[in-house]
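>>> Provided below are the primary sequence and the corresponding predicted coordinates.
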Amino acid sequence: MEKIRCAWCGKDELYQKYHDEEWGKPVYDDETIFEFLVLESFQAGLSWITILRKRENFRKAFDDFDYKKIAQYPDEKVEELMQDAGIIRNRLKIMATISNAQKFMEVQREFGSFSQYIWGFVGGKPIINLPKTLKEVPATTEISDQLAKDLKKRGFKFLGSTVVYAHMQATGMVDDHVIDCWVK
């Protein structure tokens, strides 16, 4: 018998693997949280499957998502990334990733970890929603609005409320698996 999954992942094996093994599972380590911030910011305006298919290229291009290295990228690295056909070659998003890495470390210094900061918006534990269908899953919430606003105030870019809500889902701050999904 085939597993019942959230409909958004369809029949694509990569999407199903991501859905089954990552989406909605709580992430508390700063390294993985930063990886998803990078991927989500590049996803803005594109489909998530496009980003998933390029994930390993992003990992290689952005030094395994090492925010300490990324924060120090010189102009030459930006030009190198602009020539990398394996990633999304958007100068503004590349520049934002470098800036966001710097801001990420500022938040770490202030809160002890980025995880401590971001999870504070949901009281340190996942919000478990029980949607019957995907139509019941919002694109944004009051919390994603607040978090996006706070990130913007701190100088982060390409992290509006919709992207932030997708990040919250990806890192398990919110569990939006539909009620009949096998992962529930």
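On my side now, so go ahead. What you see is a predicted model; the values in this text were computed from it and never measured.
>>> For the rest of this, base every contact and every neighbour count on C-alpha atoms.
Will do.
>>> How about the most centrally placed residue in the chain: what's its closest non-neighbour residue?
Centroid check for the chain by Cα atoms, centre = their mean gives residue 36 as the closest residue, at 3.1 Å. Counting by Cα to Cα, 6 or more residues apart in numbering, residue 36 lies nearest to residue 167, which is 6.6 Å off, once chain neighbours are set aside.
>>> rewinding a little: from what I can see the residue nearest to the centre of the chain touches residue 168, true?
No. Because the distance of 9.5 Å does not satisfy Cα atoms under 8 Å, residue 36 is recorded as not touching residue 168.
>>> still on that earlier bit, so which elements touch the host helix or strand of the residue nearest to residue 36?
Using DSSP states H and E, residue 167 sits in helix 161-170. If you count contacts as 3 or more Cα pairs under 8 Å, 6 or more residues apart in numbering; DSSP states H and E, helix 161-170 packs onto helix 30-43, helix 142-153.
>>> if we look at the helix or strand following it, which residues are touching it?
Where DSSP H and E defines the elements, the next helix or strand beyond helix 161-170 is strand 174-175. When contacts are taken as Cα atoms under 8 Å, 6 or more residues apart in numbering, the neighbours of strand 174-175 outside the stretch itself are 24, 25, 126, 127, 128, 129, 168, 169.
>>> In helices only, show me these.
Assignment to helices by DSSP state H places the following of the contacts of strand 174-175 there: 168, 169.
>>> another one to put next to it:
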Amino acid sequence: MTQCLWPQSSPLMQTYHDEEWCRPSYDDRYIFEMLTLEGAQAGLSWNIVLAKREAYQAAFNNFDIEYCAGLSDEDLEAIKENYTVIKHLSKLQSVRTNAQAVLKIQKEFSSFSDFLWRFVEFEPIINNWENDTQIPAQSLLSVQISKDLKKRGFKFVGPVITYSFLQAIGMVDDHIRSCKFHTLNR
């Protein structure tokens, strides 16, 4: 079987592809982690973000949503200075902003997961691409969710970032059809 080509650049990428990418998750903490990491990736490679993932987990208390929502400006500045995270202050501030928005969504929808998964009627979209070049950078769904998230105050959630996020949490399966990790091959 031919696998997706994109993760073959590093063992870290390959492990992420094999164990996490496009696998449905309904866990708010994990979903928030992926939202944060995808936002951190803006303008950078996913490999850079994955290499810093452990530092992000340490800096943000394993992406505890309430903890992140309560971070002060001083806390964020300390994270910027003391952890090997991406040093872009607006991206770091978005962790707090987005955590606060997630808490509001949890009150309204009972979970961040329920809020997101309702866009696909709680069933992942399973694509059947023949090769990596067919995978889009965004979709009508990512545009729709991006608009909704922005309206609710989220930052770093443009349609392209949102599409990658949907892949990360398994709402979209974009493994190429011949990849052994495609939903229909597992």
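Now that the structure is in, tell me what you want to look at. What you see is a predicted model; the values in this text were computed from it and never measured.
>>> picking up where we left off before, aligned against structure 2, show me the partner of the residue nearest to the centre of structure 1.
The equivalent of residue 36 of structure 1 in structure 2 is residue 34 (alignment by TM-score structural alignment).
>>> ok, now how distant is that match from residue 63 of structure 2?
Applying Cα to Cα, to the nearest Å, one obtains 9 Å for the distance of residue 34 of structure 2 from residue 63 of structure 2.
>>> Likewise for residue 130 of structure 2?
Residue 130 of structure 2 sits 35 Å away from residue 63 of structure 2 when distances are taken as Cα to Cα.
>>> Which one's more surrounded, those two?
Neighbour tally, residue 130 of structure 2 and residue 63, criterion other Cα atoms under 10 Å: the higher count belongs to residue 63, 23 against 15.
>>> so what corresponds to the more buried one in structure 1?
Counting by TM-score structural alignment, residue 63 of structure 2 lines up with residue 65 in structure 1.
>>> check contacts around that match.
If you count contacts by Cα under 8 Å, 6+ apart, residue 65 of structure 1 has them with 31, 34, 35, 38, 58, 59.
>>> how about a cut-off of 10 Å?
For residue 65 of structure 1, the contact set (Cα atoms under 10 Å, 6 or more residues apart in numbering) comprises 31-39, 58-59, 97, 101.
>>> The longest helix seen in structure 1: average distance to aligned residues in structure 2?
Taking DSSP H as the criterion, structure 1 has its longest helix at helix 91-111. Helix 91-111 of structure 1 differs from its equivalent in structure 2 by a mean of 0.6 Å after superposition (mean Cα distance after the TM-score superposition for structure 1).
>>> so that helix matches what in structure 2?
Under TM-score structural alignment, the counterpart of helix 91-111 of structure 1 in structure 2 spans residues 89-109.
>>> can you check stretch 144-152 of structure 1 too?
Here stretch 144-152 of structure 1 aligns to structure 2 at residues 142-150, judged by TM-score structural alignment.
>>> how much does that stretch stray from structure 1?
Here stretch 142-150 of structure 2, set against structure 1 after superposition, deviates by a mean of 0.2 Å using mean Cα distance after the TM-score superposition for structure 1.
>>> What is the aligned counterpart of the residue nearest to residue 36 of structure 1 in structure 2?
In structure 2, the residue equivalent to residue 167 of structure 1 is residue 165, according to TM-score structural alignment.
>>> coming back round to it: from residue 78 of structure 2, how far out is the match of residue 36 of structure 1?
From residue 34 of structure 2 across to residue 78 of structure 2, the span is 22 Å (Cα to Cα).
>>> Also residue 138 of structure 2?
As judged by Cα to Cα, residue 138 of structure 2 and residue 78 of structure 2 stand 34 Å apart.
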